[in-house]
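# Fold the following.
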Amino acid sequence: MTTATSSKPESIGFGGEPNPYALYARLRAQAPVSHMTLPDGGEFWLVTRFADAKDALTDERLSKDPNRVAPQWRATVAQPTDGEDASLVRHLLNVDPPDHTRLRRLVHKGFTPRRIESLRGRIQQITDDLLDHMEGLEGPVDLLQEFAFRLPVTVICELLGVPLDDVDRIHEWSTALSTLVADEAGHARVADASLQLGTYIAELIEHKAENPGDDLISALIEARDDGQRLSHAELTAMSFLILVGGHETTVHLIANGMLALMQHPDQMALLQNDPSLITGAVEEFLRYEGSVEVATWRFATEPIDVGGVLIPEGAPVLISLASASRDPQRFENPDTFDITRGDSGHLVFGQGLHYCLGAPLARMEGQIAVGSLVSRFPGIRLAASAELLRWRQGLLIRGLFELPVHLS
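Below you'll find the predicted structure:
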């Protein structure tokens, strides 16, 4: 066993690179649990192998509560400052049992499989309307802005009861909050977006409390379990998590998946010739070029041996889902994009207690969106070299700034 603090930290930026997988391959081979630094100097430990990642995702000694981080590493983890809204913090991704158990049970009452399945027809209608609109556009089309973004954000806003007129503001705040920052100006943008979005959600909740409707926020306000309800802070934080997490990840699931298909015409042809392959295709999108690069922060509650490396008590830990998805010890020919792979054993939606509640909705949206798109526009192709596409630099999200395409 080696002690993690004995090695000199290696710097990593997350995102911004067309191909981070060469780095992940080197880390899996040479230092599968690595002592790393972020651009702003914050230190953490990165888990890169599939087996270690799967174990770490369910290890109860790795807490989700940011209060468990040791003081010497506290600056690494983005915590609310005087300029930010602390009410956005207390959601499912930042608490442990028993609070996590109570919150998830309450939230699930307003997020049932029946409610999600009931959205299928509406998702198809939104998709068809967006495709109709795109048919009238001239020249190269930004598929990310015109389609991959518009579909999930419309779905999640309608689900929550958020006015669609506010979509562009929400997108601006969400982008700021999910972009990695390394300077005071960046932190100021995050603080401003956090404060504005927190205020917006709090006001929306107050309105829903007085004017309930057939929407998820109204359902969450009314949700009870053994006489308990979500507190105002918990309701605000959960609404924030569902609003931002419920569209950002699906936006880039659709865009990254379409990029992979356009880069692999043989796979595009397979899907167009056999639309029933869409279920497996979406799982391959998630594995091959998933929209979530790393799982959210965890903190060692005691010294923990992970992959033969001793992680100190209180240390921040990130688990690379992107690296785990390309681990040749788990996936045969992992760098090959194959929609007929038939292996959905990736870790993109997490494991155990923190398995993503929105996974069924994300899968449904991805299947409807991509299946309908490649059927309507069989000649769709990139309008720019893939090497020139710009990738966002974000701690969690792996996605593009734009995706220019020719539709025919």
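
# CA atoms for contacts and neighbours, from now on please.
Will do.

# host element of Asp305?
If you go by DSSP states H and E, Asp305 is part of strand 304-306.

# what's the answer for Thr154, then?
Once you assign secondary structure using DSSP H and E, Thr154 falls within helix 150-160.

# Quick one: distance of that helix to the chain centre.
For helix 150-160, the gap between its own C-alpha mean and the chain's C-alpha mean amounts to 15 Å (CA atoms, centre = their mean, to the nearest Å).

# and whatever helix or strand comes next after that helix with helix 150-160, angle?
In the C-terminal direction, the helix or strand that comes right after helix 150-160 (DSSP H and E) is helix 167-177. Between the axis of helix 167-177 and that of helix 150-160 there is an angle of 100 degrees, by axes from the mean of the first three to the mean of the last three CA atoms, to 10 degrees.

# Give me the packing partners of helix 167-177, helices and strands only.
Packing contacts for helix 167-177, counted by 3 or more CA pairs under 8 Å, 6 or more residues apart in numbering; DSSP states H and E, involve helix 150-160, helix 184-210.

# Go through these and pick out the most buried.
Ranked by mean neighbour count, these are led by helix 150-160 with a mean of 21 (mean count of other CA atoms under 10 Å).

# who touches the strand holding Asp305?
With CA atoms under 8 Å, 6 or more residues apart in numbering as the test, strand 304-306 has contacts from Met1, Val33, Asp52, Ala56, Arg61, Leu310, Ile311, Pro312, Glu313.

# mind checking how far Val306 is from Ala56?
Val306 sits 8 Å away from Ala56, going by CA to CA, to the nearest Å.

# Another sequence for comparison is provided below:
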Amino acid sequence: MTTLTQLPADYIQNPHEVHAWLRAEGPVREVLMPRGLKVWLVTRYEEAKVALTDPGISKNAAEGGHLFDVHSTTGGARREFNQALSVHMLNMDPPGHTRLRKLVNKAFTARRIELMRPRVNEIAAELIAKLNDGDEVDLLEAFAFPLPITVICELLGIPIDNRDEFREWSNTLLSFGSNEDIVRASGAMAQFLVGHVEKVAAQEPDDTFFSALVHADDSGDRLNTQELVSMAFLLLVAGHETTVNLIGNAVLALLRNPDQLQILKDRPELIPASAEEFLRAEGPVNLATFRYTKEPVEIGGVTIPANEIVLVSLVAANRDPEKYENADQLDVTRSAQGHVAFGHGIHYCLGAPLARLEFDVALTQLLARFPNLTSAAEPETLEWRDSTLIRGLHTLPVRLA
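Modelled structure (predicted):
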């Protein structure tokens, strides 16, 4: 019989301290989330990798979604996404997942991503050209958000004029909004994407990414309209949210660790590889997306019964001192390979190469132009977004120099 642990109300603002004592207690613990959902939380590295790949743990949201109602202790209504946005790979097990991943891989190739580097450089340079020495700006608003949203909108062939709407919809869907807000935002997103998919499908195929995705064919098998809408939603949200917060969290970490900032200023050739350390130390995703046990599953000597929600803290696993020495310290010269910031196994993030490319370009250009940037906010005024999925700040005020 396990003891149910209540996570503190400020868990989202201070997860590392909570994760440290949870790891010390054991690899897996039954916890009550701040808003009253009972889950099994995995916080150690080796057990996280097991939980992310165990065939007894499912991601089939269509079959397991009712467990949110079963394990809610508050009796609140489940947050309902528009169904048109839900038929994507993150909500599926094989063979459905295998089929979708194979079709998307035909369009989302490493070569296609690397060919985007000149354009990503161009977008970053345009954004930095608008900034001046002495300016005080919110770095997220001025740089970390517009860079990846511009890239992903161009990738999907979506007019950049819509980017502020996407940001509002995305923030609503990934935070603890009301059910009414979720229905409104997901409905608006779905309506827009249905129209966009139909427009691209009616055109002749060209060499753009989304056209390649719409017309991707595997022995006569193609993505249908609903699958394309869900895939566009997944790419749009995951494609900018993770990178916004990878950039923002990295700059915050450097401002808090000036010795590490100096290393990257002195040796900018380390920036591409340093992405792995920033992903490890303060990755953009805290709790990986929904999973549940189809049968009793043993992880790290703990048996999780069937029909239980399992959440894996990627942030906690990446700070496991059994895996990384001095795990709570940022070390941009560390080899942080093996981290699970992008997940592990068949659901490993499809967009990881794009996020790494954008991080490399963003940090290289930012530090080259403003090597002496400093924080323009007192540390205690910085707030993390109200989300257990996304690990990112509301704002990051900096002074450019």
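
# The strand holding Asp305 of structure 1 vs structure 2, average offset?
Taking mean CA distance after the TM-score superposition for structure 1, the mean distance separating strand 304-306 of structure 1 from the aligned residues in structure 2 is 1.1 Å.

# Trace that strand over to structure 2 and give me the residue numbers.
Under TM-score structural alignment, the counterpart of strand 304-306 of structure 1 in structure 2 spans residues 297-299.

# Not counting sequence-adjacent ones, nearest residue to the aligned residue in structure 1 for Arg391 of structure 2?
Using TM-score structural alignment as the criterion, Arg391 of structure 2 maps onto Arg398 of structure 1. Spatially, and ignoring its direct neighbours in sequence, Arg398 of structure 1 is nearest to Ser291 (4.8 Å; CA to CA, 6 or more residues apart in numbering).

# That neighbour touches Gly394, doesn't it?
No - if you go by CA atoms under 8 Å, Ser291 of structure 1 and Gly394 don't touch, sitting 10.7 Å apart.

# is it possible to export the contacts of strand 304-306 of structure 1 to TSV including neighbour count?
Supplementary listing: the contacts of strand 304-306 of structure 1 in TSV, determined by neighbours: other CA atoms under 10 Å:
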residue	neighbour count
Met1	9
Val33	26
Asp52	17
Ala56	20
Arg61	15
Leu310	18
Ile311	27
Pro312	19
Glu313	17
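
# Save those as a markdown table, and put in distance to Val282 of structure 1 and secondary structure too.
What follows is the contacts of strand 304-306 of structure 1, written out as a markdown table (distance: CA to CA, whole Å; DSSP: H, G, I helix; E, B strand; the rest coil):
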| residue | distance to Val282 of structure 1 | secondary structure |
| --- | --- | --- |
| Met1 | 39 | coil |
| Val33 | 29 | strand |
| Asp52 | 25 | helix |
| Ala56 | 25 | helix |
| Arg61 | 32 | coil |
| Leu310 | 36 | strand |
| Ile311 | 35 | strand |
| Pro312 | 38 | coil |
| Glu313 | 38 | coil |
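
# what's the helix or strand for the aligned partner of Val87 of structure 2 in structure 1?
Aligned by TM-score structural alignment, Val87 of structure 2 pairs with Arg90 of structure 1. Under the assignment given by DSSP H and E, Arg90 of structure 1 is not contained in any helix or strand.

# can I assume Arg90 of structure 1 is in contact with Ala233?
Yes - Arg90 of structure 1 lies in contact with Ala233 (CA under 8 Å); the separation is 6.9 Å.

# Enumerate every residue touching Trp45 of structure 1.
Contacts of Trp45 of structure 1 were listed using CA under 8 Å, 6+ apart, and they are Ala4, Val33, Ser34, His35, Met36, Ile311, Ala315, Pro316, Val317, Leu318.

# hmm, try it at 7 Å
Taking CA atoms under 7 Å, 6 or more residues apart in numbering as the definition of contact, the neighbours of Trp45 of structure 1 are Val33, Ser34, His35, Met36, Pro316, Val317, Leu318.

# The second one maps to what in structure 2?
Using TM-score structural alignment, the equivalent of Ser34 of structure 1 in structure 2 is Arg29.

# okay, now that match: neighbour count?
The local packing count at Arg29 of structure 2 equals 21, with neighbours defined by other CA atoms under 10 Å.

# ok, it - contacts?
Taking CA under 7 Å, 6+ apart as the criterion, Arg29 of structure 2 is in contact with Trp40, Leu41, Val42.
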